[in-house]
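In: just coords:
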């Protein structure tokens, strides 16, 4: 029997993304009745939590829905008896992200938030905190679902799968964003578009695209060549080459530009850094400052449209679609991060993959992939997944050797001497956040 009032805990409640989530809970209250909503943060985030919390309270009051909103720094209080726990954290905040992006540039490498050396640094800081949350859930809410939006989402999901008994599903706004982009490219309503995606978080390929049930994959690949708009807000909109897309045979995700256009992406980053001394993290800081000034306006009682600049577009839709489908045992199909269990046959069973899943009251169940996986996809996917396995081991166990090998084999690093220097600098720079290496 379904509960009539649900308790939801949002870890990282002071995030600029939170109004997206509040909007989703309000719009879907009739099918996902949130009774108690806890926004949780740390003391260092007090001002942001209070600002976001006040806006959230105004949004709830304006909508007239009976959601009891509570702000707290007591994570255990929020988790106790929760039905769903969502995580949207940035350990070390944007200053840490800025370092993650700038350190690799010193070595002539791409500095990016979720992949390569920057992604490893973030994973090392994040996974111990996530596993602490899981430990609290095992004690205080063992039947709850952990819905993780914290990047690097696939690596974090894999850590939970390997080191915890908690039921978890990893979430990213990239799949829903890709579907929206394809609909716009084809000039059709998004409700008519169905896609099959296969891979891992931020390294997935759209292998089949259908409109009203008709396969138009080849047509979309032709249209996508050189087209703009097929990327996320945080990734430069460099167009794909027609011959290259045809040879891949599927639509690469936005983040593939870091692999398939490595030199061009690095040159773009380096030029910006040399001219302005900034990276994407600094842009986000500016956007966040603007957003939080808006959030402080006592007359604001809706999510401001400027939030889309933050890169979090469709987060609310993706997150609320997932949890309301679990709650309602909907059995619809969504693209999320789950345990592989043989779905991608050349990857280990216990790793996380991002694929289409049937969502029901027990969680997410991956669908068999229809299309054969060609070697040009398999090769890159195996290497980056091996990096992720090593990253999880390094972060979860404080295993230096795993961290060194993770960087060495990653396509955006690929040199043992550079990998060691990078890892040593990452550990030293982040030592206050890396108890597992002490």
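Out: Noted; the coordinates are in hand. As the structure is a prediction and not an experimental result, all values here were calculated from the model.
In: only C-alpha atoms for contact and neighbour calcs from this point on.
Out: Will do.
In: just checking, residue 105 touches residue 268?
Out: No - the pair residue 105 and residue 268 fails to qualify as a contact (C-alpha atoms under 8 Å) at a distance of 11.4 Å.
In: of the two, which one has the most company?
Out: Taking neighbours as other C-alpha atoms under 10 Å, residue 105 and residue 268 compare with residue 105 leading, 19 against 13.
In: please name the nearest non-neighbouring residue to the more buried one.
Out: residue 111 (5.8 Å; C-alpha to C-alpha, 6 or more residues apart in numbering).
In: put this beside the first:
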């Protein structure tokens, strides 16, 4: 197979060196001949591209690194297009994390009212980008890492695009569990189920060998031997995790301890402000012509193991790494029978050059199924609000959200959301 061309929309992100490092290290899995970074911010684009070239050179990789400010130019002949953009930047994220707190609600960039604001800003932009990708190269896969991944991926798939969503939560658990158990990560297979940023690890199988169909269940041992470390990692009480007998993702904290989180957020600065400060440090480091590796500080930016997850997915879809099972965000199609077929779920799936096929799931316990169904209904309404607009649709989505759900609260949040996002809402 000839070397691949990968385009990254949002290539000026400080995340990008994480991807480039993975592309360079995992060249045998994913043979890349060209990477094109696409971003309207030309100054950052050239800065990131320079570091990308140095990372490739240091590791003896011959891939070319190009840049483009136009999506149409950058995606031409690309085999896959990765989306990692943030409409409104860290400034908009800071608002998403701030104004919901005025109403006593969690302020977070993907969950609750802040997550809805991000979806409203993001979906129209992503759909426009996807149309440009389709016109330039309809065979290209679109890999969405842009939050909120579930809603954005559903928008792409509903519009008929060849798209799959990707999140680093599952691969993060895989790597951490493997370290606890002292085994190779390839031997860890997760029973991971739910929606993006609303998932539970219901089982952890240690395979007999990579690719095996047999193995032994290790979740009880993990909870018995490493329960406190796991609880600290997801920032939930050990007693709750022991009671559930599963490992919830960190994002379940916003549901299981909403009021505690709101109180915490009210006494410290936003995560957006913290990330913005980290980004400024990273950009100064990236400008150093002697830097030819991703700096350790990048690990504090977020997105751990993003590159490994992206390489695995791209290799399977593009036929360079063979088929395998990966956790992705994909169309439900009856896998979870209590959800609409066009809902996007986050579960293990067979991934190969033919596409993505979510694996059958054992029945979901009511404790989790109820919340999954509730949030799916919200996501459906959020998508309609993003596609069509109107105050009423925003209100409906907020009223349906399990972290809002009250008339007066939804009304207040609707007004604040619109006031803080007027520049991004074409219908206002």
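Out: Received, thanks. Computed from a predicted model, the values in this text were never measured in an experiment.
In: ok so residue 334 of the first structure is a helix residue?
Out: No - going by DSSP: H, G, I helix; E, B strand; the rest coil, the assignment for residue 334 of the first structure is strand, not a helix.
In: what is the equivalent residue in the second structure for it?
Out: Residue 334 of the first structure maps onto residue 326 in the second structure, with residues paired by TM-score structural alignment.
In: also residue 114 of the first structure?
Out: Looks like residue 114 of the first structure aligns to residue 110 there (TM-score structural alignment).
In: quick revisit: the residue nearest to residue 105 of the first structure: how many residues sit nearby?
Out: With other C-alpha under 10 Å as criterion, residue 111 of the first structure counts 30.
In: do I have it right that residue 68 of the second structure meets residue 75?
Out: No - contact criterion C-alpha under 8 Å: residue 68 of the second structure and residue 75 do not qualify, at 9.0 Å.
In: which one's more surrounded, these two?
Out: residue 75 (30 against 22).
In: quick one: average offset of the longest helix anywhere in the second structure versus the first structure, please.
Out: For the second structure, the longest helix by residue count, based on DSSP state H, is helix 112-136. Comparison of helix 112-136 of the second structure with the first structure after fitting gives an average deviation of 0.7 Å (mean C-alpha distance after the TM-score superposition for the first structure).
In: centre of the chain to that helix, how far?
Out: On the basis of C-alpha atoms, centre = their mean, to the nearest Å, helix 112-136 of the second structure sits 14 Å off its chain's mean C-alpha point.
In: what residues sit buried inside that helix?
Out: 112-124, 126-127, 129-134, 136 (16 or more other C-alpha atoms under 10 Å).
In: now do the contacts for the match of residue 114 of the first structure.
Out: 116, 118, 147-148, 197 (C-alpha atoms under 8 Å, 6 or more residues apart in numbering).
In: and it, how far from residue 254 of the second structure?
Out: Here the criterion is C-alpha to C-alpha, to the nearest Å. By it, residue 110 of the second structure lies 11 Å from residue 254 of the second structure.
In: with residue 307 of the second structure instead?
Out: Distance of residue 307 of the second structure to residue 254 of the second structure, computed by C-alpha to C-alpha: 27 Å.
In: check residue 112 of the second structure too.
Out: For residue 112 of the second structure relative to residue 254 of the second structure (C-alpha to C-alpha), the value is 9 Å.
In: name the residues contacting each of those two.
Out: residue 106.
In: the match of residue 334 of the first structure reaches residue 355, doesn't it?
Out: No - the criterion here is C-alpha under 8 Å, and residue 326 of the second structure misses it with residue 355 at 11.9 Å.
In: residue 13 of the second structure matches what in the first structure?
Out: Match for residue 13 of the second structure (TM-score structural alignment): residue 15.
In: over to residue 163 of the second structure?
Out: Aligned by TM-score structural alignment, residue 163 of the second structure pairs with residue 168 of the first structure.
In: so the spatially closest residue to that match that is not a sequence neighbour, which of the three states?
Out: Nearest residue to residue 168 of the first structure, sequence neighbours excluded (C-alpha to C-alpha, 6+ apart): residue 146, at 4.6 Å. For residue 146 of the first structure, the assignment made with three-state DSSP gives strand.
In: so what's the aligned partner of residue 146 of the first structure in the second structure up against?
Out: Using TM-score structural alignment, the partner of residue 146 of the first structure in the second structure is residue 142. Neighbouring residues of residue 142 of the second structure by C-alpha under 8 Å, 6+ apart: 80-83, 130, 161-164.
In: turn the residues you listed into JSON lines, columns for secondary structure and distance to residue 362 of the second structure.
Out: Formatted as JSON lines, these follow (DSSP: H, G, I helix; E, B strand; the rest coil; distance: C-alpha to C-alpha, whole Å):
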{"residue": "80", "secondary structure": "strand", "distance to residue 362 of the second structure": "32"}
{"residue": "81", "secondary structure": "strand", "distance to residue 362 of the second structure": "33"}
{"residue": "82", "secondary structure": "strand", "distance to residue 362 of the second structure": "31"}
{"residue": "83", "secondary structure": "strand", "distance to residue 362 of the second structure": "32"}
{"residue": "130", "secondary structure": "helix", "distance to residue 362 of the second structure": "34"}
{"residue": "161", "secondary structure": "coil", "distance to residue 362 of the second structure": "29"}
{"residue": "162", "secondary structure": "coil", "distance to residue 362 of the second structure": "27"}
{"residue": "163", "secondary structure": "strand", "distance to residue 362 of the second structure": "26"}
{"residue": "164", "secondary structure": "strand", "distance to residue 362 of the second structure": "23"}
